[in-house]
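In: output the structure for:
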Amino acid sequence: MTTPLPSESPRRPLLTLGPGTLVLGSVGTQLDMSCQLTEINISAEGDSEDAEAVLCGDMIAGARTYAWTVAGALFQDVAEDGVIDFTWKHAGVEMPFKFVPDATGTAAVTGRVTVDPLNLGGTVKQKNKSEFEWSAVGTPVFDPNSNASTEGTSPGTEG
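Out: Next up is the predicted model:
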C-alpha cells in the first residue's frame, strides 16, 4: 500500500464551530441555549473488560462499552424558563437534545441526556458562566447529512 502524495490527499472543509444551535427538550417545551453557549463537546469515554484466556491458548476479548457526555459552558440567566430555571425545574429528567455545529446545517447530533441543574453565581460584577456535563442516555446519533433545521429535536418526549 502506498501513501498518497500530499497533493493527492482528500480535501475536506475543516469545521469552525458556529454559528450553530443547541436545543434541549421537545418541541413546545424546549430551551434553545445557542446564544448563551460558549463551548460544547460531545464525547465518549471507552471502557473495556479484560480479555480472558481459554484452555486452547487463545484469548477472548472483553466487551467494550462507551459512556457518552454532552458538556460545555454557557452564560447564566435568571429569567423564567431561562437556562438556570429550566435545568433546575428539569433536574434528573431525561430529554432529547439536538446540536447543529455550524450554519450550513448539514451535520447534526441528536440524542437524549439526563439534565443536571446548572450552578448559579460566580464572580461579582461579571457575566457569569456555568459549566455542565450531562450524561447521554444511549449513544447519540451523528448525521453528517442531516440538512437539519433547528425546529425540533430527536424523537421522544420529555420526561
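In: when you work out contacts or count neighbours from here on, use the C-alpha atoms and nothing else.
Out: Will do.
In: other SSEs contacting the helix or strand harbouring residue 65?
Out: Here residue 65 sits within strand 64-75, counting by DSSP states H and E. Using 3 or more Cα pairs under 8 Å, 6 or more residues apart in numbering; DSSP states H and E as the contact test, the elements touching strand 64-75 are strand 37-48, strand 129-135.
In: helices of this structure, start to end?
Out: Secondary structure of the chain (DSSP state H): helices at 83-89.
In: on that earlier part again, residues touching the strand holding residue 65, excluding its own?
Out: Outside strand 64-75, the residues within contact range by Cα atoms under 8 Å, 6 or more residues apart in numbering are 33, 36-49, 113, 127-140.
In: from those residues, list just the buried residues.
Out: Buried residues within these, defined by neighbour count using 16 or more other Cα atoms under 10 Å: 33, 37, 40, 42, 113, 129-137, 140.
In: to compare against the first, here's another:
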Amino acid sequence: MAEKTRILGPGSLTIGANQSVKDFSADCTNIKVTPDTSSEDPDTFLDGHEEAGAQTTTWTVEGTVKEDYSTDGLQAWCLLHAGEILPFTVIPNNTAKLKITGKLTVAPLGFGGDVKARNDIDFSFSATDIATASTATGE
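Out: Just a heads-up that it's a prediction; the model follows:
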C-alpha cells in the first residue's frame, strides 16, 4: 500500500502562464480548492416514479495571505488583473505527486487591518475546469 501524504505544505499556488506567472506560495497561509454541489428537486410523474434533478458543481480557489503593501505584492497584482481568467496550479505538498489545475477569475483583495500588525487578507476566486494530475514526469 502506498504511503499517504496528509500534511498540507510545503507546496505551491501559482496563477498565470508562461512569463506572467504570479507565485502566491510565499504569502499563502491557507489554501483550499472547494467544490459547492447543488441538486435540483426530483421530478415526480403521474405513474409515481421520480427522476433525479440536475446536479451542478461550482468551484472556488480560496485562502488567506499575509498582506504585502509593496507595488509588486499580491494585493496590487490582484487589483491590476481583476476580472482576468487565468490558469492556476495548486501543489498541496511538494513530496506528493498531486497537482490540481484549472482556470480562475482574479478578484481584487482588500487592504488594511490592525495597525502595527502583520494582517491577513482572505481571497476567493471562482474557478472552472478543475482537474488533478501527477507532478511526476510522464504520468
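In: what would the helices and strands packed on strand 64-75 of structure 1 look like in TSV with distance to residue 88 of structure 1?
Out: Output for these, formatted as TSV (distance: least, Cα to Cα, whole Å):
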stretch	distance to residue 88 of structure 1
strand 37-48	18
strand 129-135	13
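In: which residue is the nearest non-sequential neighbour of the residue nearest the centre of structure 2?
Out: In structure 2, the centroid-proximal residue (Cα atoms, centre = their mean) is residue 61; its distance is 2.2 Å. Take residue 61 of structure 2 and drop its neighbours on the chain: the residue closest to it by Cα to Cα, 6 or more residues apart in numbering is residue 33, 4.6 Å away.
In: quick one: map that neighbour onto structure 1.
Out: By TM-score structural alignment, residue 33 of structure 2 lines up with residue 42 in structure 1.
In: so what's its match up against?
Out: For residue 42 of structure 1, the contacting residues are 68-71, by Cα under 8 Å, 6+ apart.
In: could you rerun that using 7 Å?
Out: 69-71 (Cα atoms under 7 Å, 6 or more residues apart in numbering).
In: that older thread, what's the closest of the helices and strands packed on strand 64-75 of structure 1 to residue 89 of structure 1?
Out: Closest of those to residue 89 of structure 1 is strand 129-135, at 15.3 Å (criterion: Cα to Cα).
In: in structure 2, what range does that closest one match?
Out: The aligned range for strand 129-135 of structure 1 is 120-126, by TM-score structural alignment.
In: if we can go back for a sec, if I look at the residue nearest to residue 61 of structure 2, how far off is residue 137 of structure 2?
Out: Distance from residue 33 of structure 2 to residue 137 of structure 2, counting by Cα to Cα, to the nearest Å: 23 Å.
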